[in-house]
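Peer 1: structure here, sequence nowhere to be found:
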């Protein structure tokens, strides 16, 4: 059976959330948005391509930073309205130069704790 990105459920802006997960460790690295064309480009090239809402343009992860995301496996959730990108990450995934965008823990009492510092090249 051949996959068709049009079978996914996109929001009113034509976007679907995409969660990037390290394929070896299972660590969740980041979340970004894709449209049908970004999904197609990712599958065609093996390099993860997102849709930038602020720039209204495609961005290939690592194109300028060198922090590349290589697609290992693409999964759709049960409702087909969210994607899981199992990837090989080169360098930090977060634009803050951290391994993961999820570096702040918020406790039940509202206290925040920074879990990782930026990586220095």
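Peer 2: Received, thanks. Here the structure is a predicted model, which means the values were calculated and not measured.
Peer 1: only C-alpha atoms for contact and neighbour calcs from this point on.
Peer 2: Fine.
Peer 1: all strands for the protein, in order.
Peer 2: Remark: strands assigned in the chain by DSSP state E are 16-22, 28-34, 49-52, 57-60, 69-76, 83-89, 104-106, 112-114.
Peer 1: tell me what the fifth one is packed against?
Peer 2: For strand 69-76, the contact count by 3 or more C-alpha pairs under 8 Å, 6 or more residues apart in numbering; DSSP states H and E identifies strand 83-89 as packing neighbours.
Peer 1: 10 Å - rerun?
Peer 2: Here strand 69-76 touches strand 16-22, helix 36-45, strand 49-52, strand 83-89, going by 3 or more C-alpha pairs under 10 Å, 6 or more residues apart in numbering; DSSP states H and E.
Peer 1: compare the ones you listed and give me the one nearest residue 2.
Peer 2: helix 36-45 (12.0 Å; C-alpha to C-alpha).
Peer 1: pull up the distance across stretch 49-69, start to finish.
Peer 2: Stretch 49-69 has an end-to-end distance of 9 Å (C-alpha to C-alpha, to the nearest Å).
Peer 1: kindly report the same for stretch 88-101.
Peer 2: Stretch 88-101: ends 16 Å apart by C-alpha to C-alpha.
Peer 1: one more structure, for comparison:
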């Protein structure tokens, strides 16, 4: 499927031309609390969701399950106010730094990464002055 023909968009072509999308025309978007660095959630954007995010000051995503746009917090009140937006070096992930009001996760948790922490060996780096 040609991502550009999927849904019409007002995204600046200079930005759209740089994006590397999935086959269904989407780019993963990571929401991060702008002042603490806390990773809040991952959602998906198409070109129009990115355009709306860049031009409204509110984080807007594409719902793969519902097939529609959603503005974070529009129904829950747990809004995301955009502070900055950046592409990663490969142009296939969007980082949206936001001011999160309330819970970011639909479960009511502050982040989508609070509830299922996996056991992992904690790595330690060697002392730079050591062997």
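Peer 2: Great, that's in hand. None of the values given here were measured: they were computed from a predicted structure.
Peer 1: on that earlier part again, out of the strands of the first structure, which is closest to residue 98 of the first structure?
Peer 2: Residue 98 of the first structure sits nearest to strand 28-34 of all those, at 9.3 Å, using C-alpha to C-alpha.
Peer 1: now do that closest one against helix 36-45, angle only.
Peer 2: Strand 28-34 of the first structure runs at 120 degrees relative to helix 36-45, counting by axes from the mean of the first three to the mean of the last three C-alpha atoms, to 10 degrees.
Peer 1: report back the residue of the first structure that's furthest from centre.
Peer 2: In terms of distance from the mean C-alpha position of the first structure, residue 109 ranks first, at 29.3 Å (C-alpha atoms, centre = their mean).
Peer 1: separation between that residue and residue 103 of the first structure?
Peer 2: 18 Å.
Peer 1: residue 74 of the first structure -> the second structure?
Peer 2: Counting by TM-score structural alignment, residue 74 of the first structure corresponds to residue 85 in the second structure.
Peer 1: hmm, I typed the wrong one, I wanted residue 14 of the first structure.
Peer 2: Superposed on the second structure with TM-score structural alignment, residue 14 of the first structure falls opposite residue 25.
Peer 1: same thing with residue 61 of the first structure?
Peer 2: By TM-score structural alignment, residue 61 of the first structure lines up with residue 72.
Peer 1: its match is in contact with residue 79, isn't it?
Peer 2: Yes. Counting by C-alpha atoms under 10 Å, residue 72 of the second structure does reach residue 79; the two are 5.4 Å apart.
Peer 1: overlap in contacts of these two?
Peer 2: Shared contacts of residue 72 of the second structure and residue 79, defined by C-alpha atoms under 10 Å, 6 or more residues apart in numbering, comprise 58, 59, 100, 101, 104.
Peer 1: show me the contacts for the closest residue to residue 42 of the second structure other than its chain neighbours.
Peer 2: Nearest residue to residue 42 of the second structure in three dimensions, chain neighbours excluded: residue 30, at 4.5 Å (C-alpha to C-alpha, 6 or more residues apart in numbering). By C-alpha under 10 Å, 6+ apart, the contact set of residue 30 of the second structure is 39, 40, 41, 42, 43, 44, 85, 93, 94, 95, 96, 97.
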